[in-house]
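Asks: below are the sequence and a predicted model; questions follow.
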Amino acid sequence: MKSEAAGLPEQPSLTNEQYIDLYKAMIIPRLIEDKMLILLRQGRISKWFSGYGQEAVSVGTSLAMNEDEFICTMHRNLGVFTSRKVPLNKLFAQFQGKLEGFTKGRDRSFHFGSKEHKIVGMISHLGPQLGLADGLALGHLIDGDQKVAMVYTGDGGASEGDFHEALNVASVWGLPVIFVIENNQWGLSTPSREQFNFDSFTVKGPAYGMEAYSVDGNDIIEVYRTTRALTDSMRSNPRPVILECKTFRIRGHEEASGTKYYPEGLIEEWTTKDPLKRFEAFLIENNITNEKEMQSMQAEVKKHIADELDVADSYPVIQFDEEREFRDLFAPFDNEEVHPSSDKVEELRMIDAIHSGLTQAMEAHPELVLMGQDIADYGGVFKATDGLMQKFGKARVRNTPLCEAAILGTGLGLSIVGKKSMVEMQFADFVTEGFTQIVNNLAKIHWRWGQNADVVVRMPTGAGVAAGPFHSQSNEAWFTHTPGLKVVYPSNPADAKGLLLQAFRDPNPVMFFEHKGLYRSETGEVPTEYYTVPFGRASIVKAGSAATLVTYGMGVHKSMDIVRELDADVEVIDLRTLVPWDYETIATSVRKTGRLILVSEDVRSGGFINDISARVGEELFTHLDAPIVHVTSLDTPIPFASPLEGGFLPWNRLKEKLEMLLEY
């Protein structure tokens, strides 16, 4: 069994003891597979993604890593979990959807991670874990650790845009990531020839400026020795590498889908290449062990599996606990206010207040890394990060390729290794390129398996500057609808700085919206020293008794203009944060005024203020003396020409609506 991968660093030789260890590591996932297929037929687990016949890939690559190095897994990497000695009773409890599993019954099969075992599991979208590996490696690189991150993808999953973005970022930044491509010939029922138009993923290497190797994924020795040679080399010479492991998926994508789409004879052909049988033949042929000893090792593993399954079976069926579901949504955070150490203030524009907040956050949190397009030398398109690279260095203030998904994933990877990150969207509209990472990874990861996502996503947003439908959208409701995210939207310089500094203190993902129209038009006194503004605490901008007006962002200024013009006795409330939002302040005001008008630059359908309206209508109906009034933009995309944009926005309708409410 000799590696055919050309151009590799020198590969290690193996002792007989190492061969035996490899064999023991191989039989564990195989024998668990045998047991799980029985449990599936018995209805004791609900789904199974088989790695039968692919064990050499998971076992060989994972054992070539150091135990303190992270591995990002996929569907068929049971061998990673067993090689990392994850307790089998806890693993089986995970498969059974029990509280003792890694996700407390909230997710299935291998959709979880274990920081203790340095494993980061997948989500169903297949590609996002690639960007996470970039973040893990970046954290090691910044700290000067000689460590490698490993991530798996399938040949089908490699068609995702995440694959391109993650490899591109890793290459540009010289990140020590080994991208293992399990080329098992099929993506569910789709053969490789319908997924990509090349024979080997090694052709991808030159295109990304990185090394690429291909090995026989059914040869455990070749997989292990090749991976070991690469990881040893990458620790002293950090760089990304592609490792293609050619193998075959003997069973279905998952058991329910079957294998009827395979051409006749294909399974039989690959069965002769079974990695376990091949390795057993090698061990016997070279007098390393014998059949009796192998049977003894298998019997020992079978007993261990049975014992651990008994433990998992003893755990009770999980019961719903509403308090627990909410408690686990966010990592714990003491949302107290930090007061400035002096009374010194300075008159700042909103953009300058944000710049001051970023500067003080970088000073307060040495582990904080800023990432975004053009944010380094150039200082960002709005100059929020101007001069920060010169002050804190290129390692912490990083220009990124146009790879929003990979960079958001990188932020999550940095969080897993104990760092904080900020990702600046050049415009809030561009966040759609990284939507999966935000709503499926950042938002859900703590609820799923207890890993926090210490990532702040800055979102320059809003209309009024004649920028058209792709630079002006108010898309905050996309994220207020997603449990697990905090959403912040300041209206003035002092709040912008204080809320931003609070966002960096909070270990949870924060979507931080900044209205572009306020960057340089709005000035105010801002404390010079470090301070924070707590989340979920609205501000009463103006007291009143005739009606309650609730708004945020630009709406605060437009509403105050109208209230002053009418000289109206209206209480104006600035929400400041949308998740969490301050119900008590609104409720107290509505009980006093009996009238409520909700103002938002967002469109009416699906807008965040509808949530406020629904709760107030349900809980405070008897206190209302008039219908709740909504003032929003039109339910159309945002037009470019100024006269059209003016008609789209709500500001020209606000005065009439407020007068109608006051006269009701």
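Replies: Thanks, I have it.
Asks: only C-alpha atoms from now on, for both contacts and neighbour counts.
Replies: OK.
Asks: okay but H623 is in contact with A587, surely?
Replies: No: with contact defined as Cα atoms under 8 Å, H623 does not count as touching A587 (9.5 Å).
Asks: now the helices for the stretch 251-400 of the chain?
Replies: 266-271, 275-285, 291-314, 322-327, 350-364, 388-392 (DSSP state H, counting those that start in this stretch).
Asks: same for the last one, what does it pack against?
Replies: For helix 388-392, the packing partners by 3 or more Cα pairs under 8 Å, 6 or more residues apart in numbering; DSSP states H and E come out as strand 397-399.
Asks: here's the one I want to compare it with:
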Amino acid sequence: MTYNISQLPTRLIMDLYKNMLKSRMIEEKMLLLLRQGKISKWFSGIGQEAIAVGVTLAINNDEYILPMHRNLGVFISRNVPLHRLFAQWQGKPSGFTKGRDRSFHFGSQYHKIIGMISHLGPQMGVANGIALASVLKGENKVTAVFTGEGGTSEGDFHEALNVASVWNLPVIFCVENNGYGLSTPTSEQFKCENIADKGLGYGMESHIVEGNNITEVYNTVKKLADDLRSHPRPVLLEFKTFRMRGHEEASGTKYVPEAMMDFWSTKDPLLNFQKYLIEKHILSEALIKQIVNEISNDINKNLDIVSSEPAIIADVKTELHDVYKSFDFEHIKPTTEVNDIRFIDAISEALKQSMEHHNNLIIMGQDIAEYGGVFKITEGFVEAFGKDRVRNTPICESTIVEAAMGLSIAGMKSVVEMQFADFAASGFNPIVNYLAKSHYRWGQNADVVIRMPCGAGVGAGPFHSQTNEAWFTKTPGLKVVYPAFPYDAKGLLNTAINDPNPVLFFEHKALYRSIKQDVPTNYYTLPFGKAAMLREGKDISIISYGAAVHWVLETLDNNPQIHADVIDLRTLQPLDTATIYASVKKTGKAIILQEDSLFGGIANDISALIMEHCFSYLDAPVKRVGSLETPIPFIQQLEAQYLAKNNFEKELKALLNF
């Protein structure tokens, strides 16, 4: 290998060497502990150390870096305390995830390191969000993110590069191409000769780098990072390298031809650089021995610290507490000045007043800028707040959710509009696996609201009519809001934006222009987890939410002889069980109406909760009413047949007569 150290100070040269050596020695120690059963898993980066070390030292310590599970050199180069790394891998209390996750599935805001999740692709979109925050704040910083050649096959790779290019984000996409995704060779992953060739399709600068040459890695990234700070744009770097051990230790390397292993062993990044430094009289055998002893002592000292640390004691209260970031709700009361406005106007008003209330709030979605969104909710927002804060996105729900996560990591708020709630399916992975789990895993909240225009009754068919709240009420870490009236929609949306946790905010399309109400003109908030008692009666408890609430009220208006408690849940997570239980204990009968098809819906859980907590008060079985177990049809007569609205009155009367 040819090394270029002419412009590098000796101290930096030694840091490059020592950090590679330290990474290698820690890995070798971990492999020993793995065989001893003291750690459960190890993903080796032996043979790839130059990339992690070179990239990390080439950017500033206050710039975010998003590594993979083989990039130990990132953590070493950012001086993450070894005892905390060892505790993480052994599941001890001082680890970064308190035993809740393993390997490098964590981050550290102090070190500006954001770890991966097992779904490899999302972190590239998260890097975009961090870089976007840097641009909006005028910080002139770069963000570096790692993935492997296998990860480039994921749709997130395409979406992230596309958005980064369209938005001119200063992201360095670092692809470690070691020839295999687990055992699948690159020839079975993609047809182009080099991953770097893919940059052309995004109008993106790209380079191929010798990933085992530490000075080529450092010099390339350093030059690019310096330029990107003043000329923001993304760059795709393909590092040619090789992983000398299996995907993880159980995998082995039998699938690799022996000749290939022999070839890459001659390109060892550590040993070749060490040999070169000896030739240049920067290193000597004596100095190497001294450095090895210092690192060995450091490793053993920190392992001793962790060994003496007590094991984690499981505590239910602690586990439940850490699912969400604490939120001190501030109740801002409405004024007496009101306007009679539609549901859709209340949503728009809440967004606008929240944008005025939070100068770090960004709105993202398809067609939301000049066009104002397909429902015209953000019409006029570009003129009021500018295109930096009201951002059109490509059709790429997944990476925009990821970008929202990145904005949160960088201290900003965001509202993502799903054009239709159905389309959240394309962003499902980052919602349920990244946003929902980050605070529980390592204390990083996701300050993100996802607006979900949903529901049937408008003849939109199977792909624009779902009310898919049950996809998300099942996932700990998410909050789910589903108002039925303009007053609630405005107050709850303001609260959702204030809440530092991820919120799915469902807005029924059929209510947008059909429901009007006096709504306070000022900025106000309403608490989560507080249902509304719309009517009171002794005969039965009716529990519902969203458009179905209006079906209930219509039914009761047509049957004035029925005196019922009508509970509008308003939020589904958190759920106001206290109001439900108190009502059922009073009436002795309960019926739950949801628009969603019945099986797997939230009505099932509410029914079970009532049975468990109010059984002795019941005079009849709890009744659930939902729509047909079919996709939602388009034509009016089929859609009308599908909806639970048709069956509710019959089921209500049957339960009353039980």
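Replies: Received, thanks. Keep in mind that what you see is a predicted model, and the values were worked out from it rather than measured.
Asks: any chance you could compute the TM-score here?
Replies: Put the two chains on top of each other and the TM-score (TM-score structural alignment, normalised by the length of structure 2) is 0.99; 657 aligned residues with a Cα RMSD of 1.1 Å.
Asks: who's more crowded, H623 and A587 of structure 1?
Replies: Counted by other Cα atoms under 10 Å, H623 of structure 1 and A587 do not tie: A587 has more neighbours, with 19 against 16.
Asks: can I assume that one sits in a helix?
Replies: Yes: according to DSSP: H, G, I helix; E, B strand; the rest coil, A587 of structure 1 belongs to a helix.
Asks: and the aligned residue in structure 2 for it, how far from G529 of structure 2?
Replies: In structure 2, the residue matched to A587 of structure 1 (TM-score structural alignment) is Y581. From Y581 of structure 2 over to G529 of structure 2 the distance is 14 Å, taken as Cα to Cα, to the nearest Å.
Asks: next one: Q636 of structure 2
Replies: 35 Å.
Asks: if we can go back for a sec, the match of A587 of structure 1 contacts F615, doesn't it?
Replies: No: at 10.2 Å, Y581 of structure 2 and F615 do not qualify as touching, with contact defined as Cα under 8 Å.
Asks: quick one: contacts for the equivalent of V417 of structure 1 over in structure 2?
Replies: Correspondence of V417 of structure 1 to structure 2, assessed by TM-score structural alignment: A410. Taking Cα atoms under 8 Å, 6 or more residues apart in numbering, we find A410 of structure 2 in contact with I130, A133, S134.
Asks: ok, of those, which come out buried?
Replies: Buried residues within the contacts of A410 of structure 2, defined by neighbour count using 16 or more other Cα atoms under 10 Å: I130, A133, S134.
Asks: leaving out chain neighbours, which residue sits closest to the last one?
Replies: Using Cα to Cα, 6 or more residues apart in numbering and skipping the chain neighbours, the partner closest in space to S134 of structure 2 is K141 (6.1 Å).
Asks: now the lengthiest helix in structure 2 and helix 269-279, what's the angle there?
Replies: In structure 2, taking DSSP state H as the definition, the longest helix is helix 10-35. For helix 10-35 of structure 2 against helix 269-279, the angle by axes from the mean of the first three to the mean of the last three Cα atoms, to 10 degrees is 140 degrees.
Asks: give the next helix or strand downstream of helix 10-35 of structure 2.
Replies: Next helix or strand after helix 10-35 of structure 2 toward the C-terminus (DSSP states H and E): helix 49-58.
Asks: where does that next one end up in structure 1?
Replies: The aligned range for helix 49-58 of structure 2 is 55-64, by TM-score structural alignment.
Asks: list the contacts of that stretch.
Replies: Contacts for stretch 55-64 of structure 1 (Cα under 8 Å, 6+ apart): 22, 25-26, 29-30, 71, 76-80, 83-84, 182, 217-221, 223-225, 227-228, 231, 245, 275-276.
Asks: do the same with stretch 427-440 of structure 2
Replies: Counting by Cα under 8 Å, 6+ apart, 97, 100, 117, 122, 319, 322-325, 396-399, 401-402, 405, 444-446, 472, 475-478, 502 sit against stretch 427-440 of structure 2.
Asks: what's the counterpart of A133 of structure 2 in structure 1?
Replies: Aligned partner of A133 of structure 2 by TM-score structural alignment: G139.
Asks: what helix or strand does that match sit in?
Replies: helix 129-143.
Asks: other SSEs contacting that helix?
Replies: Partner elements for helix 129-143 of structure 1 (3+ Cα pairs under 8 Å, 6+ apart): strand 71-72, strand 149-154, helix 161-173, strand 177-183, helix 404-416.
Asks: could these be laid out in TSV, adding distance to I267 of structure 1?
Replies: TSV is the format used below for those (distance: least, Cα to Cα, whole Å):
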stretch	distance to I267 of structure 1
strand 71-72	28
strand 149-154	19
helix 161-173	29
strand 177-183	16
helix 404-416	36
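Asks: out of these, which is the most enclosed?
Replies: Ranked by mean neighbour count under mean count of other Cα atoms under 10 Å, these are led by helix 404-416, which reaches a mean of 29.
Asks: for that helix, which helices and strands make contact with it?
Replies: helix 129-143, helix 161-173, strand 420-424, strand 455-461.
Asks: Provide the aligned range in structure 2 for the last one.
Replies: Put plainly, it is strand 455-461 of structure 1. Counting by TM-score structural alignment, strand 455-461 of structure 1 corresponds to 448-454 in structure 2.
Asks: what about the matching stretch, how far off from structure 1?
Replies: Following the fit onto structure 1, the mean deviation recorded for stretch 448-454 of structure 2 is 0.2 Å by mean Cα distance after the TM-score superposition for structure 1.
Asks: coming back round to it: nearest to F95 of structure 1, of the helices and strands packed on helix 129-143 of structure 1?
Replies: strand 71-72 (18.6 Å; Cα to Cα).
Asks: that closest one - contacts with which helices or strands?
Replies: Checking 3+ Cα pairs under 8 Å, 6+ apart, strand 71-72 of structure 1 ends up next to strand 119-120, helix 129-143, strand 149-154.
Asks: now these in JSON lines, with distance to H630 of structure 1?
Replies: Formatted as JSON lines, those follow (distance: least, Cα to Cα, whole Å):
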{"stretch": "strand 119-120", "distance to H630 of structure 1": "44"}
{"stretch": "helix 129-143", "distance to H630 of structure 1": "41"}
{"stretch": "strand 149-154", "distance to H630 of structure 1": "47"}
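Asks: tell me which of the ones you listed sits nearest to K391 of structure 1.
Replies: K391 of structure 1 lies closest, by Cα to Cα, to one member of these: helix 129-143, at 16.3 Å.
Asks: next, the angle strand 177-183 makes with the closest one.
Replies: 160 degrees.
Asks: tell me how far the equivalent of Y524 of structure 2 over in structure 1 lies from L518 of structure 1.
Replies: Counting by TM-score structural alignment, Y524 of structure 2 lines up with Y531 in structure 1. Distance, Y531 of structure 1 to L518 of structure 1, using Cα to Cα: 21 Å.
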